[in-house]
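In: Give me a model of this one.
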Amino acid sequence: MTGAPVIHIVDDDASFRAAISRVLKVSGFEIADYESAISFLRGIETAKPGCILLDVNMPSFDGLQLQEELAKLSHGWPIVFMTGRGDVPTSVRAIKAGAEDFLLKPVSKETLLDAIRRALAGFEATKQQQDQINSLRSLIATLTPRESEVFALMVRGKMNKQIAFQLGTSERTIKAHRHMVMEKLQVHSFAEAVSIAEKTGLLAPSAARGVENP
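Out: Purely as a prediction, here's the structure:
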C-alpha cells in the first residue's frame, strides 16, 4: 500500500471519533471519519483504500449491516469493530463475516494499533496475491482458443499423443502448441505451468498428475 495507510472511522460518537483520530494521526495514519454508515457508503467510491474502524451500534444502519452491504459490493477493505456494548453472538457474527478483529471500548492504544496493523498487513498480503493472480490471468488471455485447450489438457497430465487424439490433430502440432503455451505463459517447466493453472483456479491442486512430456 503506497503512502500513509488510511483509517476510516465510522462511529456516531463525535467525541470518540475525535479522540481516536488524534491517537492514530500521531501514530502516522491518515484519517477519514464518518458520523454514520450511510455517510461512509456515500463517499466510498472516492475514498482511499485502508482499514475500517467500525462501531457496531449506530442508529438506522448499524455496523453489522454496513459489513453486509460492503460484502455485497465485494468491498475487501479490512474491518476492525469497536463497541461499548459487545456480546459474544455479535462478535462471532462479525468475525465469521470476515471482520479482522472485535474490540471493546475503552481500548488501549497498543491494542488498537496492533489490531489495525494486523488488519493492514493482511490486506496488503491479499492484495499482492490478487495482483499476481490478475497478472497470470492476463498471460492466459494471450493464448489462442486451441492453445487454451492444449494448456487445459497438458496441466492435467495428458501426454502429447493423448491431447492430439482428443483434439483430432497431429502430435507434432500439439508439440508446437505446447511450446507456444510455455512461451506465452513465460514459464520454463511443466511444474510452473501447473502452478499457474492452480493459482488462477483453472486446476484443482490434486488434478495434475505430474506428466511433463509424453
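In: from here on, contacts and neighbour counts on C-alpha atoms
Out: Will do.
In: In contact with the closest residue to H177 other than its chain neighbours, which residues?
Out: By the measure of Cα to Cα, 6 or more residues apart in numbering, the closest residue to H177 outside its immediate chain neighbours is E147, 5.7 Å from it. E147 sits next to 177-178, 180-181 when contact means Cα atoms under 8 Å, 6 or more residues apart in numbering.
In: Pick the one among these closest to V26.
Out: V181 (52.1 Å; Cα to Cα).
In: and for comparison, fold this next one:
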Amino acid sequence: MTDSPSLVFVVDDDESVCRALVRLIQSAGYRVETFGSAREFLDRMPAVSCPACLVLDIQMPDVSGLELARELNAALPIIFITGHGDIAMGVGAMKAGATDFLPKPVCDTDLLRAIEQALERAEQMRAIRRELDSLHDRADRLTPRERQVMALVVTGLLNKQVASELGTVEQTIKAHRRRVMAKMEATSLAQLIRIADKIGLSGAVGAHAQR
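Out: Okay, here's the model as predicted:
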C-alpha cells in the first residue's frame, strides 16, 4: 500500500460504481473524492494543492464526461471509463486530453496502473507550473528597458546591434545585459534563450524605443 498525499476524483452517476471505485482506490493508499455528475464537479470545483487526477465516466446525463474534460482544458489528467465505448469515443476521449480510456467493468490492475501514471503526469504538470511561475516572477523584476534588451538579445543580436535598435550606446547595453542575466538567474545566453521561450518573451521591440 502507498502512503500518498495524492488525490483521485471520481465522477460517475452510478452510485454502486462509485462505491466500488472508492474501495479500490483507497486500498492503494490514495485519497478519493466522489461526485455524482459532471455538473456537481464543476459546481464544487475542488481546489487542488497536491498531485491529482480524475476518473471520469464518459456517458452521463446533463453534462457528459467529454464536455467536462473540455471544460477543464487539461487542468487535470483524466482517465475515462465507460460501459459503452467504441473506437470513435476512444479517439474523442484522447483528443479531450485523456491519459487512458478503460471499459467497464474496469480491471482493478489496469485502473490502478492508469491512476499511477496519471498522478505521475500530474506531478510533472505541477513542476512545470512551478518553474513557469518562478520564471515569470524573475521577469517581473526586470525594468521595461531590461525587458527590451532581453527580448532583443535572445534573437541573437550583438550588443552593438541592440544598442542601435534601442538608440543607445553599446556600453549601456552591456550593463543592462549583465543585470538581465543576474535577475533571470541565467548563466549563459543559451539558458536565457530557453527562459525567454518558456515565458513567451519575443524580440518584437520597436526601433529606438523610449528609454
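In: Among the contacts of E147 of the first structure, which lie within helices?
Out: 177-178, 180-181 (DSSP state H).
In: check contacts around the residue of the second structure positioned farthest from its centre.
Out: Here the second structure reaches farthest from its C-alpha mean at V169, the gap being 41.2 Å by Cα atoms, centre = their mean. By Cα under 8 Å, 6+ apart, V169 of the second structure lies in contact with 160, 163.
In: Repeat the analysis, applying 7 Å as the threshold.
Out: Applying Cα atoms under 7 Å, 6 or more residues apart in numbering, we find V169 of the second structure in contact with A163.
In: R85 of the first structure too?
Out: By Cα under 7 Å, 6+ apart, no residues touch R85 of the first structure.
In: how about it, what's its match in the second structure?
Out: The alignment partner of R85 of the first structure in the second structure, by TM-score structural alignment, is H84.
In: Would you confirm that its match belongs to a helix?
Out: No. Assessed with DSSP: H, G, I helix; E, B strand; the rest coil, H84 of the second structure is coil; it does not lie in a helix.
In: count of residues packed around D100 of the second structure?
Out: For D100 of the second structure, the neighbour count with other Cα atoms under 10 Å is 20.
In: Please, which helix or strand holds it?
Out: Following DSSP states H and E, one finds D100 of the second structure within strand 98-103.
In: Now for the ones in helices among the contacts of E147 of the first structure, which sits with the most neighbours around it?
Out: V181 (24 neighbours).
In: Can you give me the distance of G28 of the first structure to V187 of the first structure?
Out: Relative to V187 of the first structure, G28 of the first structure is positioned 41 Å away (Cα to Cα, to the nearest Å).
In: can you check A141 of the first structure too?
Out: Taking Cα to Cα, one finds A141 of the first structure at 15 Å from V187 of the first structure.
In: Spell out, range by range, the helices that occur in the second structure.
Out: Going by DSSP H, the second structure shows helices at 15-27, 38-44, 65-72, 87-95, 108-140, 144-153, 159-166, 170-183, 189-199.
In: How about S91 of the first structure: what's its closest non-neighbour residue?
Out: According to Cα to Cα, 6+ apart, the nearest residue to S91 of the first structure is F102 (6.2 Å).
In: what do we get in the second structure for that neighbour?
Out: By TM-score structural alignment, F102 of the first structure lines up with F101 in the second structure.
In: Can you report how many residues neighbour its match?
Out: Around F101 of the second structure there are 22 residues (other Cα under 10 Å).
In: Might you report the residue contacts of it?
Out: F101 of the second structure neighbours (Cα under 7 Å, 6+ apart): 79-81, 90.
In: In contact with A98 of the second structure, which residues?
Out: Counting by Cα under 7 Å, 6+ apart, A98 of the second structure touches 77-80.
In: Out of those, give me the one that has the most neighbours.
Out: Neighbour counts for these, by other Cα under 10 Å, peak at I78, which reaches 31 neighbours.
In: And that one, how close does it get to I193 of the second structure?
Out: Taking Cα to Cα, one finds I78 of the second structure at 33 Å from I193 of the second structure.
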